[in-house]
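# Okay, here's the prediction I keep looking at, along with the sequence it came from:
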Amino acid sequence: MRYELTDLRLFMAIAHAGNLSLGAAQVHITPSSASYRLKNFEHAMGTAMFTRNARGMELTLAGEAALRHVRELFEGVERMHGDVGRFTAGLKGHVRLAANSSALNGYVTQSLGRFLVLNPDVDAEVEERQSETIPAAVLAREADIGIFAGPTSVEGLLEHRYALDRLVIVAPPDHPIAALNETKLGHALDFDFVCMSRSSSNFLFLRDMAQKIGRPLRARLHAHSFDAVLALVELGVGVALVPRSVVLATGLSKGLSAVPLAEDWSVRELKLVVREDARLPGFTQAFIQFLLDDPLAASTRDEA
């Protein structure tokens, strides 16, 4: 039974991408070499790891079992590098973070940037996901750290209160909504919206909330970033649902009005989670503490 760490990295990349060519690109090898390595790995395991169909490549039951062990193996490799790294100058390693769009744009990105500058031998993999999917992703070892809003029923996680944020409606100063002290989403849906991209967690949350109250969402335009959304709102294209933290960082300087929503769900408690049984390397623990100690995030925790 012979295979290399590259074969295991490839197997994990294909499982994540659901596609051989995309998985090969992630580990920087050609599709033909990837195909050979995967066949060798499956031969060594004595069974197929994937089923091939029109949608791509899906894990077999054996493949799902193997993936759990491969993730544990690479966690061990990271811990080894972290432990050995204590005998050299600085932190070294790779950290994986999954977060919703509010957390990423309001708090995490700036903290992450400062941490990476201070620790040049640490790199990071950041993925935006819907809040509802993040706890399970952390439990399944798809991410080391998760930051999300709202409750979760997923067990086996250690939770930290990270920050408190609020979703608001932003509009130009001369817009009818701008004259209100607060509003409800149902009223805001009377107007055109500027939205984040269709795959963003912010847009998916807005779409789901509109469906829950039985109102259509008039998405006039989808933009690639919150900065672009706010710029388009400033031009009068429509209103937008954005985190207050993002507005405070960039929007108020544009002269936009931020109107609170008079609905409990608009207050979003952001939680930082890791697995309870995780044996995290030193650099990951340091990053978690760096996130929790960030003054901007910490200052929101005492808000009602």
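Nice, I can see it.

# hey, let's count contacts and neighbours off CA atoms from now on
Noted.

# how far is stretch 206-219 from where the chain is centred?
From the chain centre to the centre of stretch 206-219 is a distance of 23 Å (C-alpha atoms, centre = their mean, to the nearest Å).

# can you check stretch 292-304 too?
20 Å.

# How about that stretch, which residues are buried there?
Within stretch 292-304, the residues that count as buried by 16 or more other C-alpha atoms under 10 Å are 292, 294, 297.

# The structure to be compared is supplied as follows:
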Amino acid sequence: MRYELTDLRLFQAIAEAHSLAGGASAAHITASAASYRLKNLEHALGTPLFVRNARGMDLTPAGEMMLAHVRELLQGIERMHGEVGRFASGLKGHIRLLANSSSLNGFIIPSVSRFLAAHPAVNIDLEERASQAITAAVAAHEADIGIFASDMTMAADTAGVHAVRYAVDELVLAVAPDHPLARQGRIRFGAALGFDFVCMSRTSSNFLFLRDTAQRAGKQPNVRLHAHSFEAVLALAAAGVGVALVPRSVAAASMLEGRVVGVALDEPWAVRELTLVTRADGKLPGFAAAFVQFLLNDPRVAITRETGAAPDAAS
């Protein structure tokens, strides 16, 4: 049974793209060359790996098993290169990180920028996902690290991951200084639903949480505008367009500058535990393990685990 690592990487690319053309593009070869290599791989294994249909290409049961082994094999090779490379020129490699929008914008991006500046040979893929989807993705080897808002039981309910407490944040209502809610020290979320909102995109985890929480209260938020970033959302709130439900860590600078007022929510879900998960087998390359420790030891992050509250912008 003979095949090359190139064939295995191509197989993984096709499986993840659900398309021969998509896999070929990811592997930087032509579709005809990809088809030829895939046929040779299936011949060497003695079984079909894909079912071709109108939607694209789906894995057969043999293909599903093959994908799990290929991911582990290729990750092992990447770990090997990463560990050996450390002896030559410091940390080197590629990290895949999934996070919900709140943790991504409130804590992770500042940490990532400092880590990348210190380690120019490391690349990081950042992708936003809904919190409830992240642990399963890490367990399935779709990512090396996941960070999301929940309690630790969400991570514990998914086999194959190791969970640690990452940070503590708080959801607040950001409003213009002259907004009627700005005079309120703390309110229930239902009291805010009578006002207009400005939100992140319809697919963002932040908006989906707002919508679902409002629906559980039997109401539908009136969203005047969906913006592409928290910065835009906060600018709209400062201009009086609507109320924004945002993490305190994200709004801290705007609050400190007086552009918005942060109104605390008298809700148990407003305090957000952020959890970091990695695969339970602990098989992270050295550079990825170093990145995990960098994330956890960032002073702005670590202080929230001690105080149980998000820092202000001056921290």
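Cool, got the structure. Treat the numbers as computed from the prediction; the structure is a model and nothing was measured.

# and the aligned partner of residue 246 of the first structure in the second structure, which of the three is it?
Using TM-score structural alignment, the partner of residue 246 of the first structure in the second structure is residue 250. With DSSP: H, G, I helix; E, B strand; the rest coil as the basis, residue 250 of the second structure sits in helix.

# Can you report how many residues neighbour residue 250 of the second structure?
Using other C-alpha atoms under 10 Å, residue 250 of the second structure has 25 other residues around it.

# swap in residue 188 of the second structure?
Residue 188 of the second structure has 11 nearby residues by other C-alpha under 10 Å.

# quick one: the helices in the second structure?
5-17, 20-27, 31-45, 61-89, 101-103, 109-118, 131-139, 152-156, 189-192, 205-216, 230-238, 248-256, 286-297, 299-307 (DSSP state H).

# okay if I get those helices as a markdown table plus distance to residue 223 of the second structure?
What follows is these, written out as a markdown table (distance: least, C-alpha to C-alpha, whole Å):
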| stretch | distance to residue 223 of the second structure |
| --- | --- |
| helix 5-17 | 34 |
| helix 20-27 | 36 |
| helix 31-45 | 45 |
| helix 61-89 | 42 |
| helix 101-103 | 18 |
| helix 109-118 | 27 |
| helix 131-139 | 22 |
| helix 152-156 | 29 |
| helix 189-192 | 12 |
| helix 205-216 | 10 |
| helix 230-238 | 11 |
| helix 248-256 | 19 |
| helix 286-297 | 34 |
| helix 299-307 | 31 |
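
# from those, which stretch is densest packed?
Most buried of the helices of the second structure, by mean neighbour count (mean count of other C-alpha atoms under 10 Å): helix 101-103, with a mean of 26.

# Quick check: that one compared with the first structure, mean distance?
Once superposed with the first structure, the aligned residues differ from helix 101-103 of the second structure by a mean of 0.9 Å; criterion: mean C-alpha distance after the TM-score superposition for the first structure.

# Which neighbouring elements make contact with that helix?
strand 145-149, helix 205-216 (3 or more C-alpha pairs under 8 Å, 6 or more residues apart in numbering; DSSP states H and E).

# among those, which is nearest residue 96 of the second structure?
strand 145-149 (6.6 Å; C-alpha to C-alpha).

# Please find the angle between the direction vectors of the closest one and helix 205-216.
40 degrees (axes from the mean of the first three to the mean of the last three C-alpha atoms, to 10 degrees).

# Show me how far strand 145-149 of the second structure is from its chain's centre.
Centroid separation for strand 145-149 of the second structure versus its chain: 6 Å, with C-alpha atoms, centre = their mean.

# Average separation of that strand from the aligned part of the first structure, please.
So strand 145-149 of the second structure averages 1.1 Å relative to the first structure (mean C-alpha distance after the TM-score superposition for the first structure).

# give the contact list for the match of residue 246 of the first structure.
The neighbours of residue 250 of the second structure, taking C-alpha atoms under 8 Å, 6 or more residues apart in numbering as the test, are 102, 105-106, 230.

# and of those residues, the nearest to residue 273 of the second structure?
When these are compared against residue 273 of the second structure (criterion: C-alpha to C-alpha), the nearest one is residue 102, at 11.1 Å.

# Look up how far residue 249 of the second structure lies from the closest one.
Taking C-alpha to C-alpha, to the nearest Å as the criterion, residue 102 of the second structure is separated from residue 249 of the second structure by 8 Å.

# quick revisit: among the helices of the second structure, which comes closest to residue 175 of the second structure?
Of all these, helix 230-238 comes closest under C-alpha to C-alpha, at 5.4 Å.

# whereabouts in the first structure does that closest one align?
Under TM-score structural alignment, the match for helix 230-238 of the second structure is residues 226-234.

# how far apart are the matching stretch and its match in the second structure?
Looks like 1.3 Å for stretch 226-234 of the first structure (mean C-alpha distance after the TM-score superposition for the first structure).
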